[in-house]
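Colleague: could you work out the structure for the sequence below:
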Amino acid sequence: MPESDVDDALVTIGFGCGQVIILAVSFVTTMYSVTESMGIGYVIVRTSCEWETDRVMKTMMASTLLAGMVASGYFLGFLADRFGRRTIIIMSLMGALTFSLITSLMPNPYAFIVTRLIVGLFLSGSASLAVGFLIEFYAPPWRAKASMLVSFGVGFALIFCPLVAMALLPHDVTLQIAEDVVLHDWRFLLMIFSLPGWIALVSISLVPETPYFLLSVGRVDAAKDALKWVAKMNGKGKVWDEMKINLTPETRNTLMEGMSACKELLYEAVRLFRPPYAARFIGCLLILFGIFFSSVGMGVWYPIIRNADENQYVRMCDNPAITGIGLNKTYHGHETKLDCHDKFTNFHDPIFYGCCYVIFYGVATVLVLLIPRKYVLALHIGSGAVLGFCLNFVATPLSVLVCFTGLITVPGVLISLASSVMVDLLPIHMRGKALCMGRSLARLGSVIGTNLVGLAMKVSCDVTINIFVVYLTICTVVCLLLPKGT
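Modeller: Purely as a prediction, here's the structure:
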């Protein structure tokens, strides 16, 4: 065949086991980013008595990892565009797993918060780049489907967390390693939550760097080797020479001669907010911000809120067990400590929550095959807004559970799909930094959402819920304004 780019080469090679292996690697990487960040709800409940945490401390425990991911996101994306997606994912996993283990051994909430922040600084790389790494092994016709399939990792992670908690927490497992040092069950829970990360670290070490990146930095032979690996895994290694795949090196005109790393970092960031990329990038960013704001910001608190629910026949915001979220009450302007509550009894709702993610990922995957991605985004986000609005009226336990879960999960399944839209709307040499910067700024939404629920839900539950509804409505409109063919 004549000289071709990587897209044509991947079409020539075809779909097979090579892409499935990359999908599996990205799947477990995605699972780990979710178990590490969303499993904190169980820890917050279990440490309530041991550390005597108040409302502010619980909120800090819930949000510091997300804040770390915001802080490091763009820088890791910049490094990914310089040194490779695979390299940065491996470094991110190693750092996150190491400090996650250290976090599980911390003696007080202050040290816990510091190490969780460091975990977030590392975790941002693997969480943001997993989708980019995946789709750069896929030809354009397969990318949307692949990004949706790997997203099932989120649902399985959210089922994995309550199943592990249900197996461990009711037994009050403790391990005394010294006279005054006792390890409680939540520490072992954190260690188990990191298992997908160790699997991801081993598996990604066994696959090559993406051919797109290798070609973009002029490493033509290495790019061919990566494509040859895909062909071999697809059972076409023996006919590789017959394919006659030739690649043309790309010129990376964004790397300016003589420019320092800091200036280049700023220069590349500014480029994303200038034509011709600005409108596309900002549109995708607003959508991702809204998804993280509602689905992650509220989702972190989901196990805690549902564990506090007493199945009363009242609106969610009229249920004192939920609006207080088990935290301190205020009398005459002063907080007074209540008897702490560190028992986790409701595991079924979090399992239902994870199952809803799997179901709605399936729905979104089917819809992607039938209609353009921007309409899939608009339909899901709009449905989430409607379900959230219904929380103003519904009062039966089942309807509250369905609407509250739907508010979080229906838009939440779109993170990878929205990321794939961002990738397709930008050139190869800007994808890594755009993904990481976009995810980083979007995760600012999760930090704001987490703090909003933790600090404001008790003050005004109705206002808090409707803030999420209004922003999701705005995101629905933005989805419909995305370019044609998206």
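
Colleague: alpha carbons only for contacts and neighbour counts from here, please
Modeller: Noted.

Colleague: does Asn451 sit in a helix or strand, and which one?
Modeller: Element membership for Asn451, per DSSP states H and E: helix 428-456.

Colleague: which helices and strands does that helix pack with?
Modeller: For helix 428-456, the elements it packs on are helix 55-83, helix 109-135, helix 211-216, helix 278-291, helix 415-424, helix 461-480, judged by 3 or more Cα pairs under 8 Å, 6 or more residues apart in numbering; DSSP states H and E.

Colleague: elements contacting the fourth one?
Modeller: Translated: helix 278-291. helix 261-272, helix 415-424, helix 428-456, helix 461-480.

Colleague: Phe193 contacts Ser37, doesn't it?
Modeller: No: contact criterion Cα atoms under 8 Å: Phe193 and Ser37 do not qualify, at 9.6 Å.

Colleague: mind checking which of the two has more residues around it?
Modeller: The neighbour count for Phe193 versus Ser37, taken as other Cα atoms under 10 Å, is higher for Phe193 (25 against 22).

Colleague: can you pull the contacts of the more buried one?
Modeller: Residues near Phe193 by Cα atoms under 8 Å, 6 or more residues apart in numbering: 32, 35-36, 39, 161.

Colleague: let me know the closest of those residues to Ile322.
Modeller: Closest approach to Ile322 among those (Cα to Cα): Gly39, at 19.4 Å.

Colleague: I have a second one here; can you model it like the first so I can compare?
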Amino acid sequence: MVVADVDDVLDEIGFGCMQALMVFTCSLTCVFLNDEIMGVGLVAVDIACEFSLSNNQLSLLSIAAFAGLILTSHYSGYLTDKIGRRTIMLYSMVLAMVSSIISILMPSFYFFLFWRFMTGLLISGVSVNNITYISEFTKVKLQSVVVNIMCFAFAFGAIYVPVVSHFLSPLNRILFSWGNFHLRAWRLNMLLNSTPGFLAIALMWILPETAKFLLSVGKVDRAYETLDRLCLKNRGKDLASLGITGVFQADLPESTVKRNFCESLWYDTVPLFKRPYLKNFLICTIILSGYFFVGNGITLWFMKLRHNMSDSNMIICDMIKYTKTSHSTSKCSHDASNFIDGIILGCAFLGCCILISLLLIWVRNSYIQLLYAMIATVCGFSLNFLKLHVPILIAMVMFSSLLASSIPLISSVLCAVVPTHLRGMAINMSYMFARLSVVIASAIIGNWMVPFCLVTFNIFVIFALVVAILTFFLPQI
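Modeller: Below is the predicted model:
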């Protein structure tokens, strides 16, 4: 009979039906998160039509939820290391869903903008804690694979929104009036985006808190009970029958004196910026920011860029400038075929994720990131001279999808190099900077795309190249 390390216990338990349910639940949270944050970009043309938005206002709308996420990411990371992964995710999902539904009912743009900001503010508790949660129930060797499979859900979410938009697009010509309130199809679309969240909340009630978190806060007995139930579900026998009578976790912090909130937040954050964590934390954060800057930045504006592109034999920047000065295209024209391009983008994202899962069987995590980043750089650079409609679409889709699909890979690296008591805060802080990069990317596209189009695209290419170079310095996991 022994007291075993929690990672050794997870290796002994293996991956079974209980973890599969956890992956499914976390996947639903990913779909909800993607549809709430990125889904606005896919119906941006219809929103701009209803509210008569300028590019600057559309830029504000695209970054509103990200701004909310940025403001509360660090705090939610602090809370998840103090209160628990599951608890914070559950509260966050419920509050974000309420805020999202309220935003759909708003009759004016700035009220709608405010509630989109509030949705981002409230959803931060689930935004990356789902990755932390599932990684802490998975043995180390499988973490990259499981996190990547869970993040297939982001791709399904990216497909789901344009599919629904495509079938609802005929309703955009039909206006239902309730007094001064107007219901358009994009509002129904956004309501349907919330449906995965309802199921995720229901399933989350029956899931346990992670044993690693419980050990980090001194609840050893509850941690053992959690792992014991997991073992019974997966193997049909308890831990005692395997000779394990207790669990412990290495690298836990020593007990400290009680501090007020600000002092506690400061002392819990400082270790991330000291050895031995500083180098790996900064490299992972910069790479993650690059993935968000290019992958999510392009995706947010993808439908708007496609709406402004013609079928002429020009490079993409000449198309955008030509359409901008042409009076032949109405801002409020509804071409259902544009949503097909959104579906293509989502399918490409899913394909890249599936390929990552296959490559992880034979290839190291960092090598896959290098490969994807180099191909994305070539695709982005090709937009300087490609002229035909189809090659331009393929290059844009791959430029965005290859880097966006790499986000789970760098997230799993970050989970591996940071100890449990700092993991939630590290992940949330890293994602906070990454989301700030999306805000910057959206502002650049919104303000520079027409007057400085080639410069704008090449800024994104440079970021992709920097990411490729930094992958050489990633730790091997």
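
Colleague: rewinding a little: what stretch of the second structure does the helix holding Asn451 of the first structure fall on?
Modeller: Aligning helix 428-456 of the first structure against the second structure (TM-score structural alignment) gives residues 420-448.

Colleague: in which helix or strand would I find the closest residue to Ile13 of the second structure other than its chain neighbours?
Modeller: Computed as Cα to Cα, 6 or more residues apart in numbering, the closest residue to Ile13 of the second structure that is not its neighbour in sequence is Cys231, at 5.5 Å. Element membership for Cys231 of the second structure, per DSSP H and E: helix 220-235.

Colleague: that helix: how far from the chain's middle?
Modeller: 30 Å (Cα atoms, centre = their mean, to the nearest Å).

Colleague: which parts of that helix are buried?
Modeller: 220, 223-224, 226-231, 233-235 (16 or more other Cα atoms under 10 Å).

Colleague: which one of the residues you listed is nearest Leu436 of the second structure?
Modeller: The shortest approach to Leu436 of the second structure among the buried residues of helix 220-235 of the second structure belongs to Ala223, at 35.7 Å (Cα to Cα).

Colleague: tell me the contacts of the closest one?
Modeller: Contact analysis of Ala223 of the second structure by Cα under 8 Å, 6+ apart lists 210-212, 214-215, 247.

Colleague: just the buried members of those?
Modeller: Neighbour counting with 16+ other Cα under 10 Å marks 210-212, 214-215, 247 as buried within the contacts of Ala223 of the second structure.

Colleague: is Ala385 of the first structure in contact with Thr473, as I believe?
Modeller: Yes: taking Cα under 8 Å as the definition, Ala385 of the first structure is a contact partner of Thr473 at 6.0 Å.

Colleague: need the contact list for the counterpart of Cys161 of the first structure in the second structure.
Modeller: Matched to the second structure by TM-score structural alignment, Cys161 of the first structure sits across from Val161. The contact partners of Val161 of the second structure, taken as Cα under 8 Å, 6+ apart, are 35, 39, 42, 189, 193.

Colleague: for those, which one is nearest Pro419 of the second structure?
Modeller: Asp35 (30.8 Å).

Colleague: tell me the contacts of the closest one?
Modeller: Counting by Cα under 8 Å, 6+ apart, Asp35 of the second structure touches 157-158, 161, 190, 193-194.

Colleague: closest to Thr53 of the first structure out of the helices and strands packed on helix 278-291 of the first structure?
Modeller: Across these, Thr53 of the first structure has its closest neighbour in helix 428-456 (12.8 Å, Cα to Cα).

Colleague: so what's the aligned residue in the first structure for Gln143 of the second structure up against?
Modeller: By TM-score structural alignment, Gln143 of the second structure lines up with Arg143 in the first structure. Listed by Cα under 8 Å, 6+ apart, the contact set of Arg143 of the first structure reads 135, 420.

Colleague: now, the most widely separated pair of the buried ones among the contacts of Ala223 of the second structure?
Modeller: Within these, Thr210 and Val247 form the most distant pair, 13.0 Å apart (Cα to Cα).

Colleague: Leu391 of the first structure contacts Gly406, correct?
Modeller: No: Leu391 of the first structure is beyond contact range of Gly406, at 10.5 Å (criterion: Cα under 8 Å).

Colleague: sorry, back to before: ok, the residue nearest to Ile13 of the second structure touching Lys237?
Modeller: Yes: Cys231 of the second structure is within contact range of Lys237, at 6.4 Å (criterion: Cα under 8 Å).

Colleague: test my guess that Phe137 of the second structure contacts Thr210.
Modeller: Yes: Phe137 of the second structure is in contact with Thr210 according to Cα under 8 Å; the separation is 6.6 Å.

Colleague: hang on, the earlier thing: which one of the buried residues of helix 220-235 of the second structure sits closest to Gly16 of the second structure?
Modeller: Checking these against Gly16 of the second structure with Cα to Cα, the nearest one is Asn234 at 4.9 Å.

Colleague: excluding its backbone neighbours, what's nearest the closest one?
Modeller: Once flanking residues are discounted, Asn234 of the second structure sits nearest to Gly16: 4.9 Å by Cα to Cα, 6+ apart.

Colleague: now swap in Val470 of the first structure and tell me
Modeller: Of all residues not flanking Val470 of the first structure in the chain, Ala385 sits nearest, at 7.4 Å (Cα to Cα, 6+ apart).

Colleague: what's the angle from the strand or helix carrying that neighbour to helix 415-424?
Modeller: Using DSSP H and E, Ala385 of the first structure maps to helix 373-390. Calculated by axes from the mean of the first three to the mean of the last three Cα atoms, to 10 degrees, helix 373-390 of the first structure forms an angle of 140 degrees with helix 415-424.
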